[in-house]
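Colleague: whatever this is, show me its structure:
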Amino acid sequence: MDVFDITAPLVRGMPVWPGDTPYQFNLQWTIDQSGSVNVGRLTLSTHTGTHIDAPYHFDETGKKVHQLDLRTYMGPARVIHLPGRTTISQADLLPYGLRGVERLLIRTDAWQGREEFPQTIPHLSPDAVPLLQEIGVRLLGVDVPSIDPIDSKELAAHHALHQHGIHILEGIVLNHVPEGDYELIALPLPIVDGDGSPVRAVLRAK
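Modeller: Have a look, this model is predicted:
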């Protein structure tokens, strides 16, 4: 069975949202110091690398990470390839016959140089969201840092998805994944009161 790791590696110097917490891993203790073990220490944002957004991230009344239904983040998924877009609209999605797809992952190939944070990204047009709800999508994943434009303050796509009961997975790595049907596993950590969480996201081919 083919397994595709679609998680961005966590490494010092990796790009993070401008102004957000830089990722760091250090050894707090070494075997020489402790006499028995190496023990690491992590410093990172809840939106580092491949991550999920809890609704609380952009809505004060939204659910927090520990309140999310884990079943949303595991199960059948469809990968589609939409390169060369500036926006992803309803018209882009209609030809794919997505009815019944609960977890939709969109490969844009827009973020090629992952050692730097992108200046612009393709983003989801809010007009696509009612269609996603109608066909049964519960989780939308993208291979860029956000489903909205980098400079957006309104976060129209985030809010539209939330209003239609669709959860968000961002920063997945799909450049090595063909279009098709898979099983997704992308579980958030149980961060009490969290606004988001890094995930280890994998796809298993059916």
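Colleague: going by C-alpha atoms from here, please, whenever you check contacts or count neighbours.
Modeller: Fine.
Colleague: centre-most residue in this protein?
Modeller: E170 (2.0 Å; Cα atoms, centre = their mean).
Colleague: wait, what's in contact with that residue?
Modeller: The contact partners of E170, taken as Cα atoms under 8 Å, 6 or more residues apart in numbering, are T50, H51, I52, D53, G141, V142, D143, V144, P145, S146, I147.
Colleague: how close does the closest residue to the first one other than its chain neighbours get to I88?
Modeller: Spatially, and ignoring its direct neighbours in sequence, T50 is nearest to G171 (4.4 Å; Cα to Cα, 6 or more residues apart in numbering). When Cα to Cα, to the nearest Å is the yardstick, G171 and I88 sit 16 Å from each other.
Colleague: how close does the residue of the chain positioned farthest from its centre sit to L27?
Modeller: Distance from the C-alpha centroid of the chain, by Cα atoms, centre = their mean, peaks at G35 (39.3 Å). Separation of G35 from L27 (Cα to Cα): 14 Å.
Colleague: can you show me the helices along the protein?
Modeller: Here the chain has its helices, by DSSP state H, at 31-34, 90-93, 129-135, 156-163.
Colleague: which of those helices sits closest to G196?
Modeller: Closest of these to G196 is helix 156-163, at 13.1 Å (criterion: Cα to Cα).
Colleague: helices and strands around the closest one, which ones?
Modeller: Applying 3 or more Cα pairs under 8 Å, 6 or more residues apart in numbering; DSSP states H and E, one finds that helix 156-163 contacts helix 129-135, strand 167-170.
Colleague: now do the buried residues in it.
Modeller: A156, A157, H158, H159, A160, L161, H162 (16 or more other Cα atoms under 10 Å).
Colleague: how about this one, so we can line them up?
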Amino acid sequence: MKKLWDISPPVHAGSPVFPGDTAYSQQWVARIGPGCPVNVSAITLSPHVGAHADAPLHYDPEGAAIGAVDLQAFIGPCRVVHAIGCGPLVRPEHIAHAMDGLPPRVLVRVYERMPQDRFDTALPAFAPETVALLADRGVVLIGIDSASIDPAESKTLDSHQTIRRRGLRVLENLLLDDVPEGDYELIALPLKLTTADASPVRAVLREL
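Modeller: Alright, predicted model coming up:
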């Protein structure tokens, strides 16, 4: 069998969220016992907790909800590119070594170890010119192991607006700590949430 890399961080009550966003919580509404054969829980969370796909609705008031987004971008050939320690922005020079023969999906690893116990207010993000360069090369999906493709303090969301204009899809909060640089098959399907601005994904990479 082909090797799988699970690139989804664990989701639980301690999972970091953007300041002010809704953290994960879970309550039991039924427990196995006399007269009840099952456990049933109710969960509350932002759709941006853990590995997730942003919908155009997240950054465009007229954009599509995640349930209406075509799934094709979220499955297929993918390249993982290391830009560890690149600083606040992934610039074109940080990924120049991996640009030959790009597949349609590119995931960029910026952390040596992704912070899973805190929100990184200094999170590394994409420079908008890097997003534009990847779009020019035929890339249809970009991803990153930080919480956003834009700096946490950004109010203009330049990289999100670049993917809006260029029609790209995006994955954030991936766990790439143990993934070598190279080519894989990506499988990271969002849920069919018909009115939501994002969706959790169970993202995996499979060796080619």
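Colleague: sorry, back to before: for the helices and strands packed on helix 156-163 of the first structure, which one ends up most surrounded?
Modeller: With neighbours defined by mean count of other Cα atoms under 10 Å, none of these is more surrounded on average than strand 167-170, at a mean of 24.
Colleague: any idea how far I75 of the second structure is from R202 of the second structure?
Modeller: Distance, R202 of the second structure to I75 of the second structure, by Cα to Cα: 12 Å.
Colleague: so where is stretch 36-47 of the second structure in the first structure?
Modeller: Residues 35-46 of the first structure are matched to stretch 36-47 of the second structure when aligned by TM-score structural alignment.
Colleague: please apply the same query to stretch 152-171 of the second structure.
Modeller: Residue span in the first structure matched to stretch 152-171 of the second structure, by TM-score structural alignment: 150-169.
Colleague: and the end-to-end length of the matching stretch?
Modeller: End to end - Cα to Cα - stretch 150-169 of the first structure spans 16 Å.
Colleague: what of stretch 43-54 of the first structure?
Modeller: 20 Å.
Colleague: ok now it, how far from the chain's centre?
Modeller: 9 Å (Cα atoms, centre = their mean, to the nearest Å).
Colleague: show me which residues of it are buried.
Modeller: L44, S45, T46, H47, T48, G49, T50, H51, I52, D53, A54.
Colleague: and the strands in the first structure?
Modeller: Using DSSP state E, the strands found in the first structure span residues 3-5, 24-29, 39-43, 51-53, 74-81, 87-88, 103-107, 123-124, 139-142, 167-170, 180-188, 196-205.
Colleague: how much does the first one stray from the second structure?
Modeller: On superposition with the second structure, the mean distance recorded for strand 3-5 of the first structure (mean Cα distance after the TM-score superposition for the first structure) is 0.4 Å.
Colleague: now do the third one
Modeller: Once the two are superposed, strand 39-43 of the first structure sits an average of 0.8 Å from its aligned residues in the second structure (mean Cα distance after the TM-score superposition for the first structure).
Colleague: which strands and helices sit next to that strand?
Modeller: strand 24-29.
Colleague: the strand it packs on versus strand 39-43: what angle between them?
Modeller: Inter-element angle recorded for strand 24-29 of the first structure and strand 39-43: 150 degrees (by axes from the mean of the first three to the mean of the last three Cα atoms, to 10 degrees).
Colleague: how far apart are strand 24-29 of the first structure and its match in the second structure?
Modeller: Using mean Cα distance after the TM-score superposition for the first structure, the mean distance for strand 24-29 of the first structure is 1.4 Å.
Colleague: ok, and what's touching stretch 69-78 of the second structure?
Modeller: When contacts are defined by Cα under 8 Å, 6+ apart, stretch 69-78 of the second structure is touched by residues 55, 103-107, 140-141, 169, 183-190.
Colleague: same check on stretch 109-122 of the first structure?
Modeller: Residues outside stretch 109-122 of the first structure that contact it (Cα under 8 Å, 6+ apart): 13-18, 82-88, 108, 143-144, 147-150, 174-175.
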